[in-house]
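Visitor: Sharing a sequence plus its predicted fold:
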Amino acid sequence: MESSSSPRCEQFRHGNRLPIALENDSLDAYIAEKRAGRPSMLKPTPTPTREMVNLDGVWRFGLDSRLNDQPWKARLDTPLEAAVPASYNDLFTDAEIRDHVGWVYYQREVRVPRGWSGERILLRFDAATHAARVYVDRALVGEHVGGYTPFDIDITDNVAAGGAFRLTVAVSGDLSNETIPPGKIEVGLTGKRTQVYFHDFYNYAGLARSVWLYSVPETRVEDVTVVTTFTGATGVVDYRVVLVGDAEVRVRLRDASGAVVAEGSGAEGSLEISDVVLWKPGAPYLYELEVEALVADVVVDSYPVSVGVRTVEVRGHEFLINGEPFYFTGYGKHEDTAVRGKGHDNAYMVHDFQLMEWSGANSFRTSHYPYAEDVLDFADRHGIVVIDETAAVGLNMGVVGGLSGTPPFPTFSEQYAGAATHAAHAQHIRELIGRDKNHPSVVMWCIANEPASNEDGAREYFEPLVKLARELDPTRPLTYSLVMFATFQNDQIIDLFDVVSMNRYYGWYINAGDLTTAEMYLQGDIQGWIDRTGKPIMMTEYGADTMPGLHSVWDQVWTEEYQVDFLEMYHRVFDRFPQFVGEQVWNFSDFATTNGLHRVGGNKKGIFTRDRRPKSAAFALRRRWRGLNGRKPGAEF
């Protein structure tokens, strides 16, 4: 056991945003940040010193255009009710609600448990897409911008233990060049405002994840960071604890049976585990780090953190987990189901993981935004590897230019992705890493999907973001998903990153129906990236729209046979390159998109339908992936 500071703990000194303890003179400033919607580092959980009330259910609901001015000052004058968690867009038959641009209002009454006197009382929103203003009775108590990361608001001074209050939440789904993802609002000839966005999935909005009321002690654990490694049979857990108030720190590490295997004291240090059991893809093992804050030897707060001991490394063209080469098989996914939109649903989560396991998938990417933290907790427990992605999708004016890739104006300009966009992107990276840094399932950060990395200005935009991400977490590799317009000849930022992640659609958007020519293009493309970078290469998107039940004996696009042949062609090419480290098909399931003419009922590239019925490709992938077991095809077993 080792409880003093170690050289490994030096990595904790990168990117610190808070001191180890917040003394009284800084507590007021901290509370002010909290009331402004400061992101919470720790997911609320019930402990002997903390309690929670879930606020999910059916809330009163109304559009700003149908409510009085300042509607939060009274009971909402509306006949509508909306489910939480769920996107609001598909709940109603009213088209005006589905396509609303502007603010919507949710409201309900909340009672504070009478035993919470003397505690700090907070509201927690697991997500509000894309911006929120929160009111307790008539008072604005906090705001947050960013639709896929959590925030909490300290309302202690606004409520009383045992009392009730009216909670009103205004949510905006609007996108602009000051948001991540970006977009713009156009006003038509009729005066109607329309949201335009540059990503290919529906812009669902609302309270899509859970809402909580919770209590914490005045003196408490505010943040915990763990980093793990091992040498031989000895595991090491480096930890760092941030406190609010003045207290001592005690930590105990328990194994899966609850037995203490290491313990220590102090706000940072290292714990050693004899005969460590590693967290492995497909064979997860979790320890629990119990962190306690003590005043005069009395425990005033405790918080548990799940710990998976594992390492991640890029070495040459290999991606290593626990020092062993790992080959990604899996999907790009979406949080998308009928009626719920992006609303988190535990039943779908469990079933999706079952389908991934059935198909032989060992990983997925959180395209194109951070998923609910419950999903990552589930991945931790079930040994599924995650590439965790920010909501920075649509940073590419070339998409507007169609297949020519010619933008109407530069992407990296004040017209589109300028200083405000960059600031929002940086904040999103801070919140993503702050939330997900302790999940063993998360092995890589993806800080953007299909940006215009081939355009001038890309390096100036991304280099500071890469620096920030590495300061916040120096332990995980970084990547971004490459758009087809960004080639090995014109990309300007690949040297800043660790893994080449390619999104490619030869045989669909290019050479549709001609898989022979598409195979030649794909082969040359991958070879070019290998020759240029010497880095690990993986495919983070490849796929073909497929209408279930459509069949043909020819290479006819949209048929189930073509989807199978398309994937098999890509796999033949992948298997020719020892530098190739993974394949994630686009997409796990069909999903909702914009109302554009080229999307009939949404994007149909799913291996499963939107209601999770398998297409023929699901069985083909199962045959391939279940034989790989996380190893590169042809690798020695």
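Guide: Nice, I can see it.
Visitor: drop to CA atoms for contacts and neighbour counts, all remaining ones
Guide: Will do.
Visitor: mind checking how far the residue nearest the centre of the chain is from D436?
Guide: The chain has P370 as the residue nearest its centroid, 1.4 Å off, counting by Cα atoms, centre = their mean. To D436, P370 is 9 Å away according to Cα to Cα, to the nearest Å.
Visitor: ok, and here's another one to check against it:
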Amino acid sequence: MLSTATGTPAPAEATWRPKQPPLTTPWTDQVGPGNALPEYPRPQLTRQRWMNLNGLWDYAGGGEQPRTTRERILVPYPPESALSGIQRHDDHMLYRRTFDVPRDWAGQRVLLHFGAVDQKATVSVNGRRVAEHEGGYTAFSADITDALRPGSPQRLEVAVTDRNDENPYPVGKQRNEPGGILYTGSSGIWQTVWLEPVPAAHIDAVDITPDAAAGAFSLTARTTGTTGERVEAVVTDRDGREVSRAGGPADRPLRLPVDRPHLWTPDDPYLYDVAVRLVDARGRTVDRVGSYAGMRSIALVRDAQGRPRMALNGRVVFQHGPLDQGFWPDGSYTAPTDAALRSDLEQTKRLGFNMVRKHVKVEPARWYYWADRLGLLVWQDMPSLPIDLAEAPGSNPPPSAAAREHYRDELVAMIDQLRSSPSVVVWVPFNEGWGEFDTVRVAELVHRADPTRLVDPSSGVNCCYSLPDSGAGDLYDDHTYVGPGRPPVEGRRASVDGEYGGLGLALDGHLWPGRPQAYEMTHSREELTRRYAEVSDDLAGIVRDTGLSAAVYTQTTDVENEVNGFLTYDRRVLKPDPEVVAAHNRAVIDAGTP
């Protein structure tokens, strides 16, 4: 078990209490200062000792950078959320707290980690600047050892600027003025903040790439402070039996062959445990971390009719799942609890799907951990740059040079952050042309950053604000509402319905303030279930006739005024009959899986 040490919040005159959200979830009342996301936040690089800094912090926000904190906020819930206790947007934010370094950390380096802070963050410890970070979706860390003061509480300060869609950063569907398919923004700290002690020479990351055809893992331990230390890695199966061992220089790939490997699939999401040690010339352990890995491949193949299809582990498997937005009525961008985060994926499995498209958002590491564990293929979108969707297609100016630079930087960082997750099989750089630019070059950039996965360069290339089809990438992606779409399957790329559906049902008592919207509105559970069955039957016929490779239904949950989810926004009602939905989803998968 991983142990946690508790930091001491800074004193403040203000008190904290949660605000009342327009809708509560089953987990809203479980959240408080003593249990704000207490789980270990980085499942693919684990250590035994760490300190969670989630909880109450001093806070101030406004139109200018504040200097004095007069409120309290519950981290890591964004200020716009009810769970934060603030429930408003501030362009500029100031977070402060103190913590004590445990005595048994003496002689170690101390690392400070942030899961994500939106958009620009400057971090100081005891008045000394230790980190600056731009971009709201990727993790960052700082070695704060030299800023610590022995024998006294340590003062931590995070100054943040986030003007949401008015700044040239990827924002996904966040907006200062939400409405329709655009939602309330989330600013500031919105993922776990934590500390860990490490030796001077230590492991920073473990990159694991499966080679299912060869039955081997490639593992690279990225390190800091090494002076000739070696890496030793051991792979064990679920029963704890060693199945592979290798050693070699740090920061170099190790090959770990596995005899008769157990392949990872959505029906059997088998994961191996991985232990990695950094050892010195005398064989003494300098640092050790834990991880896990799944053996699987993703590629394009030709089916019996010569059509390009998506194949998992060398076999054509139809990929079917919902569009997953990742918004919460109580926590905004942040799920109230880890159980809530897991629950959406469990419901996706219950509905018979084998895939999920994470739509223009990057989730905390634990979301991908649950996708890996539960067995869902993940299509990972890059959060889009802001555009004005009220303007007609073609009227938005191209992204500025600064926006393009921020986009490329965060795209590569996202890929690097998620590269070891076996569930992630497709990267989606652009959606419906939102902030699209240099499509061919961006697709090539993604392929260079990760040649082991497929690239869907322009989801919804047939519609909306998309630039003309560039022919780049591995997939041709059609969006048709209600649909399903019937794109041709030809050439070298597989064809997919990247979005379809959008059948709505508004349920009193489970609605966000405002007018409910959907692509097609139904008026009862029975009508919604019947229409879903009809659309699914049409989809199954298209799959059989054309060789379509995948389909993404809109969507997992209602989001604010959109009511086309399987679940209400508060996650309290599963709207259609789940048995009927699951049966039709399995029939579609079977239709496309020879």
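Guide: Here it is on my side, so go on. It should be emphasised that the depicted structure is a prediction, and the values quoted were computed from it without experimental measurement.
Visitor: Quick check: TM-score for this pair?
Guide: The TM-score (TM-score structural alignment, normalised by the length of structure 2) is 0.81; 527 aligned residues with a Cα RMSD of 3.2 Å.
Visitor: Give the equivalent position in structure 2 for the residue nearest to the centre of structure 1.
Guide: Mapped onto structure 2 by TM-score structural alignment, P370 of structure 1 lines up with V362.
Visitor: Now do the same for that match: helix, strand or coil?
Guide: Using DSSP: H, G, I helix; E, B strand; the rest coil, the three-state assignment for V362 of structure 2 comes out as coil.
Visitor: correct me, but it touches S384?
Guide: No: assessed by Cα atoms under 8 Å, V362 of structure 2 is found out of contact with S384, at 11.0 Å.
Visitor: picking that back up, I'd like the distance between the match of P370 of structure 1 and E64 of structure 2.
Guide: Look at V362 of structure 2 and E64 of structure 2: by Cα to Cα, they are 28 Å apart.
Visitor: Same check on T122 of structure 2?
Guide: Taking Cα to Cα, one finds T122 of structure 2 at 15 Å from E64 of structure 2.
Visitor: quick one, which of these two is more surrounded?
Guide: More crowded of T122 of structure 2 and E64, by other Cα atoms under 10 Å: T122, with 17 against 11.
Visitor: ranges for the strands of the stretch 451-600 of structure 1?
Guide: 478-482, 500-503, 537-541, 580-586 (DSSP state E, counting those that start in this stretch).
Visitor: As a markdown table, the ones you listed with distance to K615 of structure 1 and mean neighbour count would be great.
Guide: Shown next, in a markdown table, are the strands of the stretch 451-600 of structure 1 (distance: least, Cα to Cα, whole Å; neighbours: other Cα atoms under 10 Å):
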| stretch | distance to K615 of structure 1 | mean neighbour count |
| --- | --- | --- |
| strand 478-482 | 26 | 25 |
| strand 500-503 | 22 | 26 |
| strand 537-541 | 18 | 25 |
| strand 580-586 | 13 | 26 |
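Visitor: and E263 of structure 1, which of those strands is closest to it?
Guide: E263 of structure 1 sits nearest to strand 478-482 of all the strands of the stretch 451-600 of structure 1, at 32.4 Å, using Cα to Cα.
Visitor: thinking in terms of the whole chain, how far from its middle is the closest one?
Guide: How far strand 478-482 of structure 1 lies from its chain's middle: 14 Å, per Cα atoms, centre = their mean, to the nearest Å.
Visitor: Have a look at how far, on average, it is from structure 2.
Guide: Comparing strand 478-482 of structure 1 with its match in structure 2 after superposition yields a mean distance of 2.7 Å (mean Cα distance after the TM-score superposition for structure 1).
Visitor: Show me what that strand is packed against.
Guide: In terms of contacts (3 or more Cα pairs under 8 Å, 6 or more residues apart in numbering; DSSP states H and E), strand 478-482 of structure 1 is packed against strand 442-449, strand 500-503.
Visitor: okay but V159 of structure 1 is in contact with R166, surely?
Guide: No: taking contacts as Cα under 8 Å, V159 of structure 1 lies outside contact range of R166: 10.1 Å.
Visitor: Mind listing what's buried along stretch 385-399 of structure 2?
Guide: With burial defined by 16 or more other Cα atoms under 10 Å, the residues of stretch 385-399 of structure 2 counted as buried are 385-387, 399.
Visitor: repeat for stretch 190-209 of structure 2
Guide: Those would be 190-198, 201-203, 205-209, for stretch 190-209 of structure 2 by 16+ other Cα under 10 Å.
Visitor: Any idea how far apart the tips of it sit?
Guide: One end of stretch 190-209 of structure 2 sits 29 Å from the other (Cα to Cα).
Visitor: quick one: it aligns where in structure 1?
Guide: Going by TM-score structural alignment: stretch 190-209 of structure 2 matches residues 208-227.
Visitor: Please compute how far the longest helix along structure 2 lies from its chain's middle.
Guide: Assignment by DSSP state H gives helix 525-546 as the longest helix of structure 2. Centroid displacement of helix 525-546 of structure 2 relative to its chain, using Cα atoms, centre = their mean, is 29 Å.
Visitor: just so I have it, where are all the strands in the stretch 251-400 of structure 1?
Guide: 260-265, 268-273, 287-295, 298-307, 312-315, 318-321, 324-325, 328-332, 363-365, 385-389.
Visitor: Mind putting those into CSV with mean neighbour count and distance to Y570 of structure 1?
Guide: CSV is the format used below for the strands of the stretch 251-400 of structure 1 (neighbours: other Cα atoms under 10 Å; distance: least, Cα to Cα, whole Å):
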stretch, mean neighbour count, distance to Y570 of structure 1
strand 260-265, 18, 47
strand 268-273, 23, 43
strand 287-295, 21, 39
strand 298-307, 20, 37
strand 312-315, 18, 24
strand 318-321, 21, 20
strand 324-325, 16, 21
strand 328-332, 27, 13
strand 363-365, 27, 18
strand 385-389, 25, 21
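Visitor: which stretch among the ones you listed comes nearest G549 of structure 1?
Guide: Set against G549 of structure 1 and scored by Cα to Cα, the strands of the stretch 251-400 of structure 1 come closest in strand 328-332, at 21.9 Å.
Visitor: Would you quantify the distance from D207 of structure 2 to L111 of structure 2?
Guide: Distance of D207 of structure 2 to L111 of structure 2, computed by Cα to Cα: 20 Å.
Visitor: Alright, that wraps it up for me.
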